[in-house]
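>>> Here is my input; please provide its structure:
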Amino acid sequence: MERVEVAAAPNGVANSRQRWKYLDKMLTRSGPFSDPDTNFGDPVIQILESRKILVIGAGGLGCEILKNLALSGFKDIHVIDMDTIDVSNLNRQFLFRQADVGRPKAEVAAEFVENRVKGVKITPYCGKIQDKDDDYYRQFHIVVCGLDSIEARRWINATLVGLVDDNADSLKPLIDGGTEGFKGQAKVILPTLTSCIECQLDMHAPRPAVPLCTLATIPRQPQHCIEWAHIMAWEEERKDDILDTDDPEHITWLYQKALKRAQEFNISGVTYSMTQGVVKNIIPAIASTNAIVAASCCNEAFKIVTSTNPFLGDGNNYMMYTGDDSVYTYTWEHLKLDDCPVCGNLAKELEVGRDATLEELVAGFADRPDSQLKKPSIRSEAKSLYIQFPPGLEEATRPNLSKKLSELVEDGEEIAVTDPAFQIAFKYKIKFTS
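Predicted coordinates:
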C-alpha cells in the first residue's frame, strides 16, 4: 500500500493533530477499499472538518453518537432533543450527571462534549424536529437519528425525501439507529434512491393490543391503567386535542389520570417514566447495545464523508445486531418499494370487502403494519369521505362512517389518507374483494 505523506504544518499545527494520529492513518493514505478518486491527506481532512452534521436525539443513542462524531474528526455538529434529563437517564446516558437533572438534554450534551473534545462546535436546539422548516434541514450534509419514536423517524424521513430536487446537494443521507434491549439496527437511507423508513415500516409491528374490556373494567397491571388513560380517558375528556406524546403537559395529564385509576384498584407502580414508556412504546435500553449501534452509525457517517470504505447504502443498506445469545451481526439490502407512500411512484393496493364500512377502514389503519395511522382522514378523488380535524368537518363527514365503501368509491379508485402526525398523504388504490 502506497503511503501518502502529509506536508509539515507550521507553528504547532501538526501538534494540534496529535490526538488524531490513529485517525490520520486512514485519512492520509489510500486503502484497498477506498475510492481511488479521493485526495487523501489535507484535502479529505478539511472535508471531514467542514461537513455539517445533524444529530436527532440526545438520549441513550444520541449521547454515544455525539461523542463518537466528535472523536471521529467532525467539527460542526448540531443536535435536537426536546426532553429534559431525568434521574432514570443517568445509568446509561453518560454525558449527564446528578446536577444536570431537569436541564435540557441537548444543551448539557453539547456542553459536555465541547469541554472534552477541543475544537468541536456543537449547536443544541431544545425542541421538536417539527419546529424546524425545510431551510433548516437543507444546511446539513448528513442527518443521524438516535430516536425512540417511530413517528419522529417517519416525519424526518418524509421531510428529507421532500427536499430532493434536481440539485445533487439536496440529497441528505439519513443514518438511522435503533435499539430494543439486546437488539439493534443501523441503516443508511439515500432519500429517493434507496429503501426509506416508510418502505421498512412493516418491520416495526404495532404493539399487541390489550382488550378494551380489561382496560375499562378490571385493570390488573399499572400498564393497563396507563393504556386506559391513553385510549379511553383522553378520547372522552380531550377528544378535540391531538395527543402529542412528546408534550410534557400531555404526558403529565395521562400520568395523573392513570395514577388515580391505579389507586382506585389498589395497583401500585404507575410512574411518569412508565407512562411515557407505555404511551411512546419505549423499550428499556441497554448501554452496551447503544454503544455498538451508535458506533456503527458514526462509522457510516465517517465513510460517507471520507470515502475511505464503502458505506452501507452502497449495496447492503441495513445492519442488524443481537447480543442476547452471543454476539451476532448481519448486513443485507432492504429493497425500495415502488408503492411506498413516501418515496415510491405508485399507489399501494388496498384490498377491502365490498360490504366493509368506512368506519371499519378508518379503524383498520391503526393496526396495519404498513400505515399505523392513529387519526386518519380520508379523501377520494371526488370528495372528502371522513375528516377528523377540525371538529366541524368531522361532524359534517361523520355520517359517511356507517356507509359501505362500495357506495363511496369505485373499484380501482385512489384515496388519499392523511394524519396530523405526518406531512404527507398516503395513497391507496381500492380493490374490492368478494
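>>> Going by C-alpha atoms from here, please, whenever you check contacts or count neighbours.
Fine.
>>> buried set for the strand or helix carrying Cys297?
Assessed by DSSP states H and E, Cys297 sits inside helix 287-306. Within helix 287-306, the residues that count as buried by 16 or more other CA atoms under 10 Å are 287, 289-302, 304-306.
>>> so what does that helix touch, helix or strand wise?
Counting contacts by 3 or more CA pairs under 8 Å, 6 or more residues apart in numbering; DSSP states H and E, helix 287-306 packs against helix 42-50, helix 60-71, strand 142-146, strand 174-180, strand 183-189.
>>> As JSON lines, the ones you listed with mean neighbour count and distance to Asp24 would be great.
Listed next are the helices and strands packed on helix 287-306 as JSON lines, based on neighbours: other CA atoms under 10 Å; distance: least, CA to CA, whole Å:
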{"stretch": "helix 42-50", "mean neighbour count": "16", "distance to Asp24": "8"}
{"stretch": "helix 60-71", "mean neighbour count": "25", "distance to Asp24": "12"}
{"stretch": "strand 142-146", "mean neighbour count": "25", "distance to Asp24": "22"}
{"stretch": "strand 174-180", "mean neighbour count": "24", "distance to Asp24": "24"}
{"stretch": "strand 183-189", "mean neighbour count": "24", "distance to Asp24": "24"}
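>>> Following up with a second sequence; could you model it the same way so I can compare the two?
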Amino acid sequence: MADPSAHVSRWRDLDKLLLRPGNLVGPNFEPGPELRDDLRAYVRVLVVGAGGLGCELLKDLALSGFRNLEVIDMDTIEVSNLNRQFLFRLQDVGKPKAEVAATCVMERVSGVNIVPHFCRIEDKDLEFYSDFNIIALGLDSIEARSYINAVACSFLEYDSEDNPCEETIKPMVDGGTEGFKGHARVILPGVTPCFECTIWLFPPQVKFPLCTLAETPRTPAHCIEYAHLIKWNEAHVGKSFDADDPEHMQWVYSEAVKRAELFGITGVTYSLTQGVVKNIIPAIASTNAIISAACALEALKIATGCSKTLSNYLTYNGLEGLHTKVTEFVKDKDCLVCGPGILIELDASISLQKFIELIGEHPRLLLSKPSITHHGKNLYMQAPPVLEEMTRSNLQLPLFELMGKLPKDIIHATGMTCVNGKKMSCLRKLRVMFKGIVDGVADMDTAGGA
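Okay, the predicted model is just below:
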C-alpha cells in the first residue's frame, strides 16, 4: 500500500505556491488543491528541442506538476551530446533524442505522460501546435525560434480596435544558452514583444574573409568554413547545403580535416564543425540547468497564475562571478509576425494563383513558393507532391469562393524568405479584404487584380 505521506512530500514545494494567496499573484489566481489537479489534468505543454536545454525542461516540467507533455526534435543522439544532455547514455547513441528523452523522464517521474515526435518542426501543421496551452523552446538556432514564434503568433486574433483577443494568445517560454551565458523570456503574442520584435538582440554571425579561408587559414574554424563556403559549392554545383542533413555535415567535416592536415592545423572535430557551421557556442550543463529552471517556473506561472510572469527578458551571465538582469522590452506595433497582419485588398474575382503571385511580389513579404492555408484548410500546398497534386485544382478558382465568400478574413502563407542573406522558412499572417462585395455577394464584373 502506498504511503500517503510520500504524495504530500512530493508536492510540498508546489503546494506552497498553489495553496495559499500572495501579494505577487496573477489577477485570476484562486489558491486551492483544485488548481494543482487542473494543472495535471488539463494543461498541455509542448517542448521544442530535446538537446541540453530540452532535456532539462522535460525533467523540470514533469517535476513541477505538469503531466501532459510532448516533445519534438529531429536529431539523433551523438557521443558528443553525453557530457551535458543527461537523459542519454552511451547505448542510446544513434537513437532519436525525443523518443529517448520522453522514455527516460517517464521512467523516473511517475504519472507523467510524454509523447515524442521525431521530425522537423515544419513537418507539423498548425492544428498540431494549436492543441497546446504553452510552448516551451529549448532551441539552438534563430531560424527554428523564428518559425515557432510565427506559428504561435498565427493563432492570435485582434478585435475591431486592434486589441489582441485574450483567448487566442498562445504563450511561449523561450530559453537559450551560450557557454556561461543564457536567457529566459516570456512571449505573450500581442502583449509582449515576440521573437521578431527583438530579432536585433542577436549579434551578427562572425564571418571570415574569403581570402583568409582560401589562402592563409590559421585556425580549425577557417578550415571548416573553407569546406562549408567554398569547397561545397565547387563539389556540389547547384545543390544547397543543408546544415540539418547529417550527410552534408559529415562531408564538410571530412573536407575540413583534409584542409587542416594540409596546413598543419589541429583541432578539427565533428562537434566543432557543427558549431562553426550552425554558429553554435558549446553548451555547459550548469547553465542549461539554471535557464531551464527559470523557464519551467515561468511556465508554471502562466498555467496557474501563482505569480506574475517575467517582464519579460531575463539574462544570466556566470562567466566572471554571477550577474542576472531582467529587461522589459517593448512590442513593435508594426511587427509582421505578432501584429494584426498585413492588410491586402483584393478584387473578388482574383484567383488563388494570382494571389500567390501577388504576395511573392509584395515588398513587405517577398515570399517565394508560398503554401496557403485558411482556418487550417489547405488551399494550396507546395509540398509534399501528394498535397500539391490534391490542391492544384484550387489555383484557378477565385480566392473569394475558397474562403467561403467572406468579405474579410485571415489567411496564412508559409514560404521561404531571405534574412541577412540566408534563406529560411517563415509563416506570415495576412488580413485579406475583398472589394466589390454587395450584401456578401461578389460583384464578378469587377476587374481582377490587387
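>>> Show me the residue at the heart of the second structure, geometrically.
In the second structure, the residue lying closest to the centroid (CA atoms, centre = their mean) is Ile148, at 2.9 Å.
>>> Please identify the residue in the first structure that aligns with it.
Matched by TM-score structural alignment, Ile148 of the second structure corresponds to Ile156 in the first structure.
>>> Does that match belong to a helix, a strand or coil?
Per DSSP: H, G, I helix; E, B strand; the rest coil, the local secondary structure of Ile156 of the first structure is helix.
>>> Was I right to think Tyr270 of the second structure contacts Gln250?
Yes - contact criterion CA atoms under 8 Å: Tyr270 of the second structure and Gln250 qualify, at 7.5 Å.
>>> which of the two has more neighbours?
Taking other CA atoms under 10 Å, Tyr270 of the second structure and Gln250 do not tie; Tyr270 has more neighbours (18 against 14).
>>> who touches whichever residue in the first structure pairs up with that one in this structure?
Under the alignment by TM-score structural alignment, Tyr270 of the second structure pairs with Tyr272 in the first structure. Tyr272 of the first structure makes contacts with 251-252, 255, as judged by CA atoms under 8 Å, 6 or more residues apart in numbering.
>>> Please repeat the previous calculation with a cut-off of 7 Å.
Contact analysis of Tyr272 of the first structure by CA atoms under 7 Å, 6 or more residues apart in numbering lists 252, 255.
>>> Superposed on the first structure, what's the mean shift for whatever helix or strand Asn233 of the second structure lives in?
Taking DSSP H and E as the criterion, Asn233 of the second structure maps to helix 232-235. Compared with the first structure after fitting, helix 232-235 of the second structure has a mean deviation of 3.0 Å; criterion: mean CA distance after the TM-score superposition for the first structure.
>>> which part of the first structure lines up with that helix?
So helix 232-235 of the second structure sits over residues 234-237 in the first structure, by TM-score structural alignment.
>>> about what we covered before: count residues in the vicinity of the residue lying closest to the residue nearest to the centre of the second structure once chain neighbours are set aside, would you?
Spatially, and ignoring its direct neighbours in sequence, Ile148 of the second structure is nearest to Ile121 (7.8 Å; CA to CA, 6 or more residues apart in numbering). By the criterion of other CA under 10 Å, Ile121 of the second structure has 17 neighbours.
>>> same thing with the one 10 residues further on?
Counted with other CA under 10 Å, the neighbours of Asp131 of the second structure add up to 12.
>>> Trace it over to the first structure, please.
So Asp131 of the second structure corresponds to Gln139, using TM-score structural alignment.
>>> which SS state does Asp428 of the second structure fall under?
Heads up, residue 428 of the second structure is Arg, not Asp. On the basis of three-state DSSP, Arg428 of the second structure is classed as strand.
>>> quick one, what contacts it?
Contacts of Arg428 of the second structure by CA under 7 Å, 6+ apart are 150, 337, 412-414.
>>> switch the cut-off to 10 Å
147, 150-151, 153-154, 336-338, 341-342, 365, 367, 370, 372, 411-415 (CA atoms under 10 Å, 6 or more residues apart in numbering).
>>> next one: Trp234 of the first structure
Contacts of Trp234 of the first structure by CA under 10 Å, 6+ apart are 228, 240-243, 250, 253-254, 257.
>>> Now go through those residues and say which are in strands.
Secondary structure from DSSP state E places none of those in strands.
>>> Restricted to buried residues, select those in PyMOL.
To isolate the buried ones among those in PyMOL, judged by 16+ other CA under 10 Å, type:
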select buried, resi 228+243+250+254+257
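>>> Distance to Val278 of the first structure added to the contacts of Trp234 of the first structure, as JSON lines?
Listed next are those as JSON lines, based on distance: CA to CA, whole Å:
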{"residue": "Trp228", "distance to Val278 of the first structure": "11"}
{"residue": "Asp240", "distance to Val278 of the first structure": "22"}
{"residue": "Asp241", "distance to Val278 of the first structure": "20"}
{"residue": "Ile242", "distance to Val278 of the first structure": "18"}
{"residue": "Leu243", "distance to Val278 of the first structure": "14"}
{"residue": "His250", "distance to Val278 of the first structure": "13"}
{"residue": "Trp253", "distance to Val278 of the first structure": "14"}
{"residue": "Leu254", "distance to Val278 of the first structure": "11"}
{"residue": "Lys257", "distance to Val278 of the first structure": "14"}
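>>> can you tell me how far the equivalent of Ala301 of the first structure over in the second structure sits from Phe66 of the second structure?
Using TM-score structural alignment, the equivalent of Ala301 of the first structure in the second structure is Ala299. Separation of Ala299 of the second structure from Phe66 of the second structure (CA to CA, to the nearest Å): 10 Å.
>>> Need the residues touching each of those two.
In contact with both Ala299 of the second structure and Phe66: Val45, using CA under 10 Å, 6+ apart.
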